[in-house]
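J.: Predicted model, plus sequence, below.
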Amino acid sequence: MKKQKIEIALEVFESVSELPKSIQELMNKAQQACKNAYAPYSRFRVGAALRLASGTIVLGNNQENAAFPSGLCAERVAVFSAGANFPNETITALAITVQAESHEVTEAIAPCGACRQSLAEYEQKQKSPIAIYFRGESGDIIKVASIMDLLPLGFDAKYL
């Protein structure tokens, strides 16, 4: 047996003002989308904004349901909307932010496993990485160059 270590590369920004202007705009759009989330059960709102290569911005937010598995995360709402409405466009960047009703979220919240898998599918489909920026309500903003930084042993079509 041998052990291997998997490491990820990420960048940490201490404030939104440190981000490139185009990403500041995307993060602001994600914050706006967060406010429109439908989260009556968790009271944990998530907003996502992605930019297409054309410059178009697509928003998403979490949409909960009393039958919990029927809800959908903000990241997948945005990515699936982009795929449905702009099927031949490349997603270049995604910004994600959160807001909890019960407390201030000061740590960066990464996409869940289902969202990571969905984002990996879109990276594979478009044959290029998606830069992902995520944060809490305040605190540091984390950037990964690709979802594969967060899902290093992901499943994809080559296994089928």
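T.: Ah, there it is.
J.: From here on, just use CA atoms for contacts and neighbour counts.
T.: Will do.
J.: Name all residues that make contact with Ile147.
T.: Applying C-alpha atoms under 8 Å, 6 or more residues apart in numbering, we find Ile147 in contact with Arg116, Leu119, Ala120, Glu123, Pro129, Ile130, Ala131, Ile132.
J.: Next one: the first one from Ile109, what distance?
T.: Right, Arg116. 13 Å (C-alpha to C-alpha, to the nearest Å).
J.: Likewise for the second one?
T.: Spatial separation of Leu119 from Ile109 under the definition C-alpha to C-alpha is 16 Å.
J.: the more surrounded of those two?
T.: Leu119 (26 against 18; other C-alpha atoms under 10 Å).
J.: ok, so what distance separates the closest residue to Gln126 other than its chain neighbours from Gly55?
T.: Leaving aside its sequence neighbours, Gln126 sits nearest to Thr90 (C-alpha to C-alpha, 6 or more residues apart in numbering; 6.1 Å). For Thr90, the distance to Gly55 equals 10 Å [C-alpha to C-alpha].
J.: Got another one to weigh against that:
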Amino acid sequence: MKTNQEKIELLYGKAKEAMKNSYSPYSKFKVGAALLTKSGKIYTGTNIENASYGLSMCAERIAIFKAVSEGETEFETLVVIGDTETPISPCGACRQVIAEFGVNEVVLTNLKKDLKKMSVKELLPYGFSGEELDGKDSNNR
């Protein structure tokens, strides 16, 4: 793969392109995501709404779920883009899914190319993990 900056530029372009496919007739709020796997594949996602709002799905989760459904489980970088004043921030559900699958780097951005790079711990400092299900407390709560 290219330099980190070139990688982010590539993912930014893929996320921006995916954003165009948003199905957001209710909110009119389009979001795109691009996920790079450790094997070098890129999966994209966009938000898809439903009249029954709880059935809607965010771009970040769609990209991750597409990758997992294709057998990928190790992730390098996720870029999320929205038409926002500052870099877009994932919802809580997306943060939990991002943490579950251990994405190494999350890049939040907007159409002005403002970037905010974050680790999963920065994005979700006290996330729920499988260790809690095993009776272990990984967050020392």
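T.: Ah, there it is. What you are looking at is a predicted structure, and each value in this text was computed from that prediction instead of being measured.
J.: returning to what we had before: what lines up with the residue nearest to Gln126 of the first structure in the second structure?
T.: The equivalent of Thr90 of the first structure in the second structure is Glu74 (alignment by TM-score structural alignment).
J.: same deal with Leu151 of the first structure?
T.: Looks like Leu151 of the first structure aligns to Leu124 there (TM-score structural alignment).
J.: Rebuild the contacts of Ile147 of the first structure as a markdown table, extending it with distance to Lys21 of the first structure and secondary structure.
T.: Shown next, in a markdown table, are those (distance: C-alpha to C-alpha, whole Å; DSSP: H, G, I helix; E, B strand; the rest coil):
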| residue | distance to Lys21 of the first structure | secondary structure |
| --- | --- | --- |
| Arg116 | 25 | helix |
| Leu119 | 24 | helix |
| Ala120 | 26 | helix |
| Glu123 | 24 | helix |
| Pro129 | 20 | coil |
| Ile130 | 17 | coil |
| Ala131 | 15 | strand |
| Ile132 | 15 | strand |
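J.: Now distance to Pro69 of the first structure too, for those residues, in a markdown table please.
T.: As requested, these are exported to a markdown table (distance: C-alpha to C-alpha, whole Å):
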| residue | distance to Pro69 of the first structure |
| --- | --- |
| Arg116 | 17 |
| Leu119 | 19 |
| Ala120 | 21 |
| Glu123 | 25 |
| Pro129 | 28 |
| Ile130 | 26 |
| Ala131 | 28 |
| Ile132 | 25 |
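J.: Now do the same contact list for Ile57 of the first structure.
T.: Residues near Ile57 of the first structure by C-alpha under 8 Å, 6+ apart: Leu26, Ala49, Leu50, Arg51.
J.: Let me see the contact set for the third one.
T.: It stands for Leu50 of the first structure. So Leu50 of the first structure contacts Leu26, Ile57, Val58, Leu59, Ala78, Val79, Ile91, Thr92, Ala93, Leu94, Ala95 (C-alpha under 8 Å, 6+ apart).
J.: and if we set it to 10 Å?
T.: By C-alpha atoms under 10 Å, 6 or more residues apart in numbering, the residues touching Leu50 of the first structure are 23, 26-27, 29-30, 56-60, 75, 78-79, 82, 91-96, 130-132.
J.: repeat for the first one
T.: By C-alpha under 10 Å, 6+ apart, the residues touching Leu26 of the first structure are 20, 32, 48-51, 57-59, 93-96, 133.
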